[in-house]
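*Asks:* Pasting the sequence and the predicted model now:
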Amino acid sequence: MPNDMTFWAALLVGFFGGVHCIGMCGGIVGALTFGLPADKRATARQLMPYLLAYNLARITSYTLAGAIAGLIGAFGLSLIPLQHAQLYLLIVAGLFMVLMGLYVGGWWFGLTRIERVGSRLWRHIEPLGRKLMPVRSPRQALLLGFVWGWLPCGLVYSVLIWALSAGSAAQGALLMLGFGLGTLPNLLLMGAFAAQLSAFTRKPWVRWIAGTAVTGFGLYTVGLAIWNIAAH
């Protein structure tokens, strides 16, 4: 499977799914500012080290989770013949790209329903995050980001399932890194510009173009797998 294609598809999903991310994680900005003196809450420049630390840790958590998912998927695929495993890998990855493309395009949101899958795990992790609020230092923001990277989110979990088909821990990590970097603009540039960016990503024609691109990647991948199956 073209690894660069998967990376860019995941990045597009992260970017255009950013509106959903703001709804899930936007309250973190309040946690990052509540514990600061009033003068530090006054400017985005003062807040930037906190946002950078939080988002760096959040994306690191995504990348780690992707590595674990990729490793689990690779182990499962090792139990079947290599040739067949590669074809199954292409089909699963392609189908998930299609589903994510439908989400990005605004045509189907069924993937977000899997958020409840991680609710039990989150019950044990969430108290750790509460102990770090309000945030009074970039170090606290960094620790909070590591915790909040495991927040139940249907979009994140869907990409993690996608990462199961990546074929290795490294490729699973790369896929989740691409997704995390895609979410960065919406969560890092909170404020007036973020509102404009959010408005841009909400435009139907923008989402349709991005969704069509991701879906096209997926269909190409599935088609490639089918062609290889037919050839053998």
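*Replies:* Thanks, I have it.
*Asks:* For the rest of this, base every contact and every neighbour count on C-alpha atoms.
*Replies:* Noted.
*Asks:* Beyond whichever strand or helix holds Q83, next helix or strand please.
*Replies:* Using DSSP states H and E, Q83 sits within helix 82-104. Downstream of helix 82-104, the next assigned helix or strand under DSSP H and E is helix 119-131.
*Asks:* what's stretch 113-121 in contact with?
*Replies:* Contact with stretch 113-121 is made by P152, C153, G154, Y157, S158, as judged by CA atoms under 8 Å, 6 or more residues apart in numbering.
*Asks:* same question, stretch 138-158
*Replies:* Against stretch 138-158 from outside (CA under 8 Å, 6+ apart): 17, 24, 32, 49-51, 53-62, 100, 111-119, 122, 125-126, 128-129, 132, 135.
*Asks:* and the comparison structure, right after this:
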Amino acid sequence: MLVSAFILGLLGSFHCVGMCGPIAFMLPVDRSNSIKKVSQIAIYHFGRLLAYSVIGLIFGLIGKSLYIFGFQQQLSIIIGVIMILIVVVPQQTFNKYNFSKPIFKAISKVKNALGAALKKKTLDAFLSIGFLNGFLPCGLVYMALFAAIAGGDALNGSLYMAVFGLGTIPLMTTAIYFSHFLKGKARQRIQKVIPVVVVIIGALFILRGLGLGIPYLSPAPVHDMVANGMNCH
């Protein structure tokens, strides 16, 4: 499933550029020193990956608690269905409900801290910008978090989100260097592919949750494998 995380991050970064692109364009990088510029961008990305990993760790713990109660297979199916519904159901339906309202104050604080960090040029400022950037609301990040919960383990959740973040690095780096490169029909075409990828990933989670006994793709439930092992003896 880590491959799906990278693909979701790679293709989803076209959406991320639209949402977080202004932050990338505004990064106070040193444009007179290419080596220093590269190190600043690397620290910025490290901050984002760190934020994603922390969030993945938290949601992975949630998935682990559900796993302990025996809901792992059902959780994978539910998350797969949710991912597909988010793509299939018209956006207007979701716009009727403001799910982010309860955490609006927290998001405002993140934005204020981000604005203050963008005025600095120290290395720790780039780390802060990247870390805070990772906590801004983003539909693609929410998708990845659903997958992190289905991982059923804190480490798996953190790793999934880290790999998702790695997938966003190529395009986000391009956005920093070439702000006008990511416009036009190519971007629009790839944005159309993103919902298809999300549906495929959702279908994979459903398939995994069904426990059909297909190695790697839809492994049998743990209790079934234990029972089969006992029968062999």
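*Replies:* Here it is on my side, so go on. It should be emphasised that the depicted structure is a prediction, and the values quoted were computed from it without experimental measurement.
*Asks:* thinking again about what came up before, buried members of the contacts of stretch 138-158 of structure 1 into PyMOL, please.
*Replies:* Selection of buried members from the contacts of stretch 138-158 of structure 1 for PyMOL, criterion 16 or more other CA atoms under 10 Å:
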select buried, resi 17+32+49+50+51+53+54+55+56+57+58+59+60+61+62+100+111+112+114+115+122+129+132+135
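*Asks:* ok, so what distance separates the nearest residue in space to V87 of structure 2 that is not next to it in sequence from F94 of structure 2?
*Replies:* The shortest distance from V87 of structure 2 to any non-neighbouring residue, by CA to CA, 6 or more residues apart in numbering, is to P195 (5.9 Å). P195 of structure 2 sits at a distance of 16 Å from F94 of structure 2 (criterion: CA to CA, to the nearest Å).
*Asks:* what do you get for Y67 of structure 2?
*Replies:* 29 Å.
*Asks:* hmm, back to that, most neighbours among the contacts of stretch 113-121 of structure 1, please name it.
*Replies:* The member of the contacts of stretch 113-121 of structure 1 surrounded by the most neighbours (other CA atoms under 10 Å) is Y157, with 24 neighbours in all.
*Asks:* Which element, helix or strand, includes the counterpart of it in structure 2?
*Replies:* In structure 2, the residue equivalent to Y157 of structure 1 is Y142, according to TM-score structural alignment. Applying DSSP H and E as the criterion places Y142 of structure 2 in helix 139-150.
*Asks:* What is the mean deviation of that helix from its aligned residues in structure 1?
*Replies:* Superposed on structure 1, helix 139-150 of structure 2 shows a mean distance of 2.3 Å to its aligned residues (mean CA distance after the TM-score superposition for structure 1).
*Asks:* repeat for stretch 49-63 of structure 2
*Replies:* Relative to structure 1, stretch 49-63 of structure 2 is 0.7 Å off (mean CA distance after the TM-score superposition for structure 1).
*Asks:* Just checking the distance from that stretch to the centre of its chain.
*Replies:* Here stretch 49-63 of structure 2 is found 10 Å from its chain centre; the criterion is CA atoms, centre = their mean, to the nearest Å.
*Asks:* Pick the one among the contacts of stretch 113-121 of structure 1 closest to G66 of structure 1.
*Replies:* Using CA to CA, Y157 comes nearest to G66 of structure 1 of those, at 10.0 Å.
*Asks:* The closest one and G167 of structure 1, how far apart?
*Replies:* From Y157 of structure 1 across to G167 of structure 1, the span is 17 Å (CA to CA).
*Asks:* picking that back up, show residues contacting the helix holding Q83 of structure 1.
*Replies:* 1, 9, 13, 16-17, 77-78, 108-111, 158, 162-163, 165-167, 207-208, 210-222, 224-226, 228-229.
*Asks:* List only buried entries from these.
*Replies:* For the contacts of helix 82-104 of structure 1, buried by 16+ other CA under 10 Å: 1, 9, 13, 16-17, 77, 111, 158, 162-163, 165-167, 207-208, 210-222, 224-226.
*Asks:* just checking, which of these belong to helices?
*Replies:* Among these, the members falling in helices are 9, 13, 16, 77, 158, 162-163, 207-208, 210-222, 224-226 (criterion: DSSP state H).
*Asks:* Tell me the counterpart of N133 of structure 2 in structure 1.
*Replies:* Match for N133 of structure 2 (TM-score structural alignment): W148.
*Asks:* how about T173 of structure 2, what does it touch?
*Replies:* I41.
*Asks:* you'd agree it is in a helix?
*Replies:* Yes - judged by DSSP: H, G, I helix; E, B strand; the rest coil, T173 of structure 2 forms part of a helix.
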